[in-house]
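*Asks:* dropping the sequence and predicted coords here.
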Amino acid sequence: MTLIKYLLVGVLNTIVGFGLIFLLMWQGFSPEISNIIGYAVGICFSFVMNKIFTFQSKQASKKANLAEFAKFVSSMLIAWSLNFITLKICLNLGVNPYISQIIAGAIYTITGYLLSKIWVFKKG
């Protein structure tokens, strides 16, 4: 069930993130800059949705919430780094920039879920 919730949040996050990425690219921003801005916005949206809806974290203290946020941001930066490397590889191989963003996004999603479940929001 957690995976289903994560994927639902991911669909919303994809609409927000990729919508912003593609809008920025359409406005003339580079794929790389568009990616950075889109994922920065997406990480903030994703933390709130995954904390409350997906993993139902009950961290009550400010310190625990801050630690959880720091772990989430760290894990998403790892996921995003793998995403960005994938994006650059795809672009260097001549893959269409929009398709490259989708492939890189899949890497981000898989990595983000695993790190969130195993490390960030793990129970007990």
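*Replies:* Right, received. Where do you want to start?
*Asks:* from now on I want contacts and neighbour counts done on CA atoms only, so please keep to that.
*Replies:* OK.
*Asks:* packing partners for the helix ranked longest in the chain?
*Replies:* Secondary structure of the chain read by DSSP state H shows that its longest helix is helix 62-92. Using 3 or more Cα pairs under 8 Å, 6 or more residues apart in numbering; DSSP states H and E as the contact criterion, the elements in contact with helix 62-92 are helix 31-49, helix 97-115.
*Asks:* got the angle for that helix vs helix 31-49?
*Replies:* Compare the direction of helix 62-92 with that of helix 31-49 by axes from the mean of the first three to the mean of the last three Cα atoms, to 10 degrees and you get 150 degrees.
*Asks:* show me what counts as buried in helix 62-92.
*Replies:* Under the neighbour-count criterion of 16 or more other Cα atoms under 10 Å, helix 62-92 has 68-69, 71-73, 75-80, 82-84, 86-88, 90-91 buried.
*Asks:* comparison target below:
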Amino acid sequence: MKEKLVKLLNKYKEVVLYCIFGGLTTVINIITYFLLSRVLSINYLVSNIIAWILSVLFAYVTNKIFVFQSKNIELRYLVNEIVAFIGCRLFSGILDIGIMYVFVDILSFNDFIIKILANIVVIALNYIFSKLMIFKN
């Protein structure tokens, strides 16, 4: 039984690590958003942008080192990798902001619930982008 579990974990190691670090990235995003919007009373869109920036920085480092184990540190390669990472995250970040705007401002849904749901969409998209475009072998 233990051997099967280890074999299964090794087979899906990348996905498991992405889920762990994606979860931590989401926690950073949501806690930052909550502290800025609720505790400091900063506008929800501004809070969302700041939370996004902090979570993208965390995600790049953890994805590069732990999830996709991208070991190339040549400057040209790093620049291309970072530009691609930020570009894809900008797309998903804009999508996140758009979802928040439509569902909170226009449709009057609870901002915190929409924030959590938007993050689920963003995590899935970011894995696809990272796997196929950024950290490809």
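*Replies:* The structure has been received and is ready for your questions. Here the structure is a predicted model, which means the values were calculated and not measured.
*Asks:* superposed, what's their TM-score?
*Replies:* TM-score for the superposed pair, counting by TM-score structural alignment, normalised by the length of the first structure: 0.94. Supporting figures: 123 aligned residues with a Cα RMSD of 1.0 Å.
*Asks:* picking that back up, would JSON lines of the helices and strands packed on helix 62-92 of the first structure with distance to residue 22 of the first structure and mean neighbour count be doable?
*Replies:* Converted to JSON lines, those look like this (distance: least, Cα to Cα, whole Å; neighbours: other Cα atoms under 10 Å):
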{"stretch": "helix 31-49", "distance to residue 22 of the first structure": "7", "mean neighbour count": "18"}
{"stretch": "helix 97-115", "distance to residue 22 of the first structure": "8", "mean neighbour count": "18"}
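*Asks:* hang on, the earlier thing: tell me what angle the longest helix of the first structure forms with helix 97-115.
*Replies:* 150 degrees.
*Asks:* how far does helix 62-92 of the first structure sit from its chain's centre?
*Replies:* In terms of Cα atoms, centre = their mean, to the nearest Å, the centre of helix 62-92 of the first structure is found 7 Å from the chain centre.
*Asks:* any idea what residue 122 of the second structure aligns with in the first structure?
*Replies:* Matched to the first structure by TM-score structural alignment, residue 122 of the second structure sits across from residue 108.
*Asks:* do I have it right that its match meets residue 79?
*Replies:* Yes: at 4.9 Å, residue 108 of the first structure counts as touching residue 79 under the criterion of Cα atoms under 8 Å.
*Asks:* what about residue 56 of the second structure, distance to residue 122 of the second structure?
*Replies:* 11 Å (Cα to Cα, to the nearest Å).
*Asks:* so for these two, which residues contact both of them?
*Replies:* Both residue 56 of the second structure and residue 122 lack any common contact, where contact means Cα atoms under 8 Å, 6 or more residues apart in numbering.
*Asks:* coming back round to it: so which of the helices and strands packed on helix 62-92 of the first structure gets nearest residue 5 of the first structure?
*Replies:* Nearest to residue 5 of the first structure, of all these, is helix 31-49, at 9.6 Å by Cα to Cα.
*Asks:* for that closest one, name the packing helices and strands.
*Replies:* Against helix 31-49 of the first structure (3+ Cα pairs under 8 Å, 6+ apart) you get helix 2-26, helix 62-92.
*Asks:* what angle do the shortest one and helix 97-115 make?
*Replies:* Read it as helix 2-26 of the first structure. Orientation check (the same axes, to 10 degrees): helix 2-26 of the first structure against helix 97-115 gives 150 degrees.
*Asks:* all set now, cheers.
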